[in-house]
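Engineer: below are the sequence and a predicted model; questions follow.
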Amino acid sequence: MKLAGKTALVTGGSRGIGRGIVWQLAREGAKVAFVYRSDTESANQLVKDLELDQREVIAIQADVSDSESAETVVESVLEAWERIDILVNNAGIVRDNLLAMMDLDQWQAVIDTNLGSVFHFCRAVVRPMMSQRHGRIINISSVASHFGNPGQANYAASKGGIEGMTRCLAAELGKRGITVNAVAPGFIETDMTEDIRNMAEGEIVKKISCRRLGNTEDIAHATAYLASDEASYVTGHVLVVDGGLTLGGL
């Protein structure tokens, strides 16, 4: 198991892509703490499933857009396991609307949750990781930041910001034994993307070289690789996992 003896913290871990990442890191041998916002039922079920599989897991309810909450979460994990080797910033929301109709709350909610949370959690873990002289930070971005998608100015801005922050932190932290990378998913089947499932056999899939939508395991495997020692010489990279969608754009 590639991650045996490691401890991981995953934001937005109770559902969708985050749930898949939590499972994969645990399968690879890591102890995993995950943060969820409000879906206690899904979080409790995930803990139950992992414990039945003999995995060590902690679920923490918190507002990822709040800096004090991020500090408290990190302190709780350090108190339980004494170290954090892997941080996966996955928490994200959408509030799609055309710019002319987008209100400030829709803009700010997406920026605070998707981009602000990455800043808060990276800042909270960086000192412990520097003390360890080891760390893996993986930020979940999106191909939405690579092309113009009408109605997603807030979402694309947040994900583009994540990729810029990823490169800056990689430059800052490499000499401390910490790598910082991003994974940019394409169209992935989750409850957040339920509205595209009906188009799976239509125009969207025709634009994907692999001729299918992605699944959460596709993102989880990419994330687990970047979290492993095998990726110790990879930093500042955005790994696009989109089945070839962006080869020709939308």
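Structural biologist: Perfect, thanks for sending it.
Engineer: going forward, measure contacts between C-alpha atoms and count neighbours the same way
Structural biologist: Noted.
Engineer: which elements pack onto the longest helix along the chain?
Structural biologist: Using DSSP state H to define each element, the chain has its longest helix at helix 153-173. On a contact count with 3 or more Cα pairs under 8 Å, 6 or more residues apart in numbering; DSSP states H and E, helix 153-173 meets helix 104-110, strand 135-140, strand 178-185.
Engineer: let's see 6 Å
Structural biologist: strand 178-185 (3 or more Cα pairs under 6 Å, 6 or more residues apart in numbering; DSSP states H and E).
Engineer: so what's residue 21 up against?
Structural biologist: By Cα atoms under 6 Å, 6 or more residues apart in numbering, residue 21 lies in contact with residue 220.
Engineer: how close does it get to residue 142?
Structural biologist: Counting by Cα to Cα, to the nearest Å, the separation of residue 21 from residue 142 is 16 Å.
Engineer: circling back: angle of the longest helix of the chain against strand 178-185?
Structural biologist: 160 degrees (axes from the mean of the first three to the mean of the last three Cα atoms, to 10 degrees).
Engineer: give me the contacts around helix 153-173.
Structural biologist: 107, 111, 114, 115, 141, 144, 145, 179, 180, 181, 235, 236.
Engineer: so what's the second one closest to, chain neighbours aside?
Structural biologist: It stands for residue 111. Nearest non-adjacent residue to residue 111, counting by Cα to Cα, 6 or more residues apart in numbering: residue 158, 5.3 Å away.
Engineer: the last one now?
Structural biologist: Distances taken as Cα to Cα, 6+ apart place residue 167 nearest to residue 236, at 4.5 Å, with adjacent residues excluded.
Engineer: number of nearby residues for that neighbour?
Structural biologist: 17 (other Cα atoms under 10 Å).
Engineer: against residue 158, how distant is it?
Structural biologist: Using Cα to Cα, we find residue 167 at a distance of 15 Å from residue 158.
Engineer: and stretch 66-74, how far out from the chain middle?
Structural biologist: Relative to its parent chain, stretch 66-74 has a centroid offset of 17 Å by Cα atoms, centre = their mean, to the nearest Å.
Engineer: in it, what's buried?
Structural biologist: Using 16 or more other Cα atoms under 10 Å as the test for burial, stretch 66-74 gives 67, 69, 70, 71, 73, 74.
Engineer: and for stretch 211-229?
Structural biologist: 212-220, 222-224, 226-228.
Engineer: pull the residues that contact that stretch.
Structural biologist: Contacts for stretch 211-229 (Cα under 6 Å, 6+ apart): 17, 20, 21, 24, 136, 187, 188, 189, 205.
Engineer: pick out the most distant pair among those.
Structural biologist: Within those, 136 and 205 form the most distant pair, 32.9 Å apart (Cα to Cα).
Engineer: between those two, who's got more neighbours?
Structural biologist: Legend: neighbour count by other Cα under 10 Å for residue 136 and residue 205, higher for residue 136 (23 against 17).
Engineer: now do the closest residue to residue 134 other than its chain neighbours against residue 132, distance only.
Structural biologist: Residue nearest to residue 134 in three dimensions, not counting chain neighbours: residue 177, with 4.6 Å by Cα to Cα, 6+ apart. To residue 132, residue 177 is 8 Å away according to Cα to Cα.
Engineer: below is an additional structure, to be compared with the one above:
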Amino acid sequence: MTIRALITGASGAIGAAIAEALAVSGHEVILHAHRNATTAEATAQAIRAAGGQAQVQVFDITDEAACRATLEPLAAEQPIQILVHNAGIHDDAPLAGMSREQWDRPINVGLNGFYNVTQPLLLPMITTRWGRVIAISSVAGQIGNRGQTNYAAAKAGLHGAIRSLAQEVASRGITANAVAPGIIESPMSESSFDADTVRSMVPMRRAGQPAEVANVVGFLASEAASYVSGQVIGVNGALA
């Protein structure tokens, strides 16, 4: 039976690249989207055109009830054995001038969203005695970043959650890891970092490609990574 994989935030550049990589590996991919469902559907159509299996599910990852209403029937139909939690947002401001709403938004999507999608899928995954939980974090969660105390807090929280979850499910054939990208080419990064800034910040003097993140995720999702768990793996051009 084909292994099913859910990728949250699959309408973005990194999420789309991950979905494409997992589909090429032979998995059925479920692309989550919220406001940009059309973009996610275009990725799914491209995967299907190439002979892969893909579908799009639209729901608000910050809404626990909506997550359960979508994911529990999917898992009852067939357990989702690969979960890639990629959804995340910025809402940047210095902490001294940050509103409570700004503080909450990245945490609700990135960290609370991790709970909302992971918790309903764990018991069905455990019954299969095989699974992969992969959280897409950020170098900001490792070294911090000015103006991103909220975003860095959300990503650092994922590191603790992943390390703890890895211990809870290790005896059940399930691994849990985080991938922490640095500056990756995408519309989000281009609005924050121009080419000169990237060259000055990153020792490799370039931004990474979404496929370079997807390649690491593909490895972690594979049988080759069966003894890798509880890790935070940087993909950052030696930035950290």
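Structural biologist: Cool, the structure landed. These numbers were taken from a predicted model, which means no experiment stands behind them.
Engineer: rewinding a little: aligned counterpart of the residue nearest to residue 236 of the first structure in the second structure, please.
Structural biologist: Aligned counterpart of residue 167 of the first structure in the second structure: residue 163 (TM-score structural alignment).
Engineer: wait, what's in contact with the spatially most central residue of the first structure?
Structural biologist: Closest residue to the average C-alpha location of the first structure: residue 90 at 2.2 Å, with Cα atoms, centre = their mean. Contacts of residue 90 of the first structure were listed using Cα under 6 Å, 6+ apart, and they are 11, 12, 140.
Engineer: next, format those as TSV and append neighbour count.
Structural biologist: What follows is those, written out as TSV (neighbours: other Cα atoms under 10 Å):
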residue	neighbour count
11	29
12	26
140	26
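Engineer: how far away is residue 150 of the second structure from residue 100 of the second structure?
Structural biologist: Taking Cα to Cα, one finds residue 150 of the second structure at 10 Å from residue 100 of the second structure.
Engineer: can you give me the helices in the first structure?
Structural biologist: Counting by DSSP H, the helices of the first structure are 16-27, 40-52, 67-81, 104-110, 117-132, 153-173, 203-206, 216-227, 245-248.
Engineer: most tightly surrounded among those?
Structural biologist: Of all the helices of the first structure, helix 16-27 has the most neighbours on average by mean count of other Cα atoms under 10 Å, namely a mean of 24.
Engineer: got the angle between that helix and strand 135-140?
Structural biologist: Going by the same axes, to 10 degrees, helix 16-27 of the first structure makes 150 degrees with strand 135-140.
Engineer: in the second structure, point out the residues matching helix 16-27 of the first structure.
Structural biologist: Counting by TM-score structural alignment, helix 16-27 of the first structure corresponds to 13-24 in the second structure.
Engineer: mind listing what residue 133 of the first structure touches?
Structural biologist: Each residue near residue 133 of the first structure by Cα under 6 Å, 6+ apart is listed here: 176, 177.
Engineer: trace it over to the second structure, please.
Structural biologist: So, by TM-score structural alignment, residue 133 of the first structure is matched to residue 129.
Engineer: outside of stretch 61-69 of the first structure, which residues touch it?
Structural biologist: 35, 36, 37, 112, 113, 116, 117, 120.
Engineer: ok, the residue mapped onto the third one from the second structure to residue 54 of the second structure distance?
Structural biologist: Same thing as residue 37 of the first structure. Structural alignment (TM-score structural alignment) places residue 37 of the first structure against residue 34 in the second structure. According to Cα to Cα, residue 34 of the second structure and residue 54 of the second structure sit 17 Å apart.
Engineer: which of those two has more residues huddled nearby?
Structural biologist: It is residue 54, of residue 34 of the second structure and residue 54, that has more neighbours when counted by other Cα under 10 Å, with 24 against 17.
Engineer: quick check: the aligned residue for that one in the first structure?
Structural biologist: Under the alignment by TM-score structural alignment, residue 54 of the second structure pairs with residue 57 in the first structure.
Engineer: wait, what's in contact with that match?
Structural biologist: Taking Cα under 6 Å, 6+ apart as the test, what residue 57 of the first structure contacts is 31, 32, 33.
Engineer: wait, the last one touches residue 55, no?
Structural biologist: No - taking Cα atoms under 6 Å as the contact criterion, residue 33 of the first structure and residue 55 are not neighbours in contact, 11.0 Å apart.
Engineer: ok, those two, which is more surrounded?
Structural biologist: residue 33 (27 against 18).
Engineer: OK, contacts around residue 97 of the first structure?
Structural biologist: Contacts for residue 97 of the first structure were tallied using Cα under 6 Å, 6+ apart; they are residue 151.
Engineer: make it 10 Å
Structural biologist: Residue 97 of the first structure is in contact with 103, 106, 107, 150, 151, 152, 153, 154, 155, counting by Cα atoms under 10 Å, 6 or more residues apart in numbering.
Engineer: in the second structure, what residue corresponds to it?
Structural biologist: Counting by TM-score structural alignment, the partner of residue 97 of the first structure is residue 93.
Engineer: same deal with residue 220 of the first structure?
Structural biologist: Residue 220 of the first structure maps onto residue 214 in the second structure, by TM-score structural alignment.
Engineer: distance of its match from residue 142 of the second structure?
Structural biologist: Distance from residue 214 of the second structure to residue 142 of the second structure, by Cα to Cα: 20 Å.
Engineer: do the same with residue 115 of the second structure
Structural biologist: Remark: distance between residue 115 of the second structure and residue 142 of the second structure (Cα to Cα) = 20 Å.
Engineer: for residue 97 of the second structure, same thing?
Structural biologist: 23 Å.
Engineer: which one of these two has more residues nearby?
Structural biologist: Taking neighbours as other Cα under 10 Å, residue 97 of the second structure and residue 142 compare with residue 142 leading, 17 against 9.
Engineer: residue contacts, residue 45 of the second structure?
Structural biologist: By Cα under 10 Å, 6+ apart, the contact set of residue 45 of the second structure is 39, 51, 52, 53, 54, 55, 56.
Engineer: quick check: the residue nearest to the fifth one when sequence neighbours are not counted vs residue 225 of the second structure, distance?
Structural biologist: Pointing back at residue 54 of the second structure there. Leaving out its chain neighbours, the residue that sits closest to residue 54 of the second structure by Cα to Cα, 6+ apart is residue 29, at 4.8 Å. With distances taken as Cα to Cα, residue 29 of the second structure is found 19 Å from residue 225 of the second structure.
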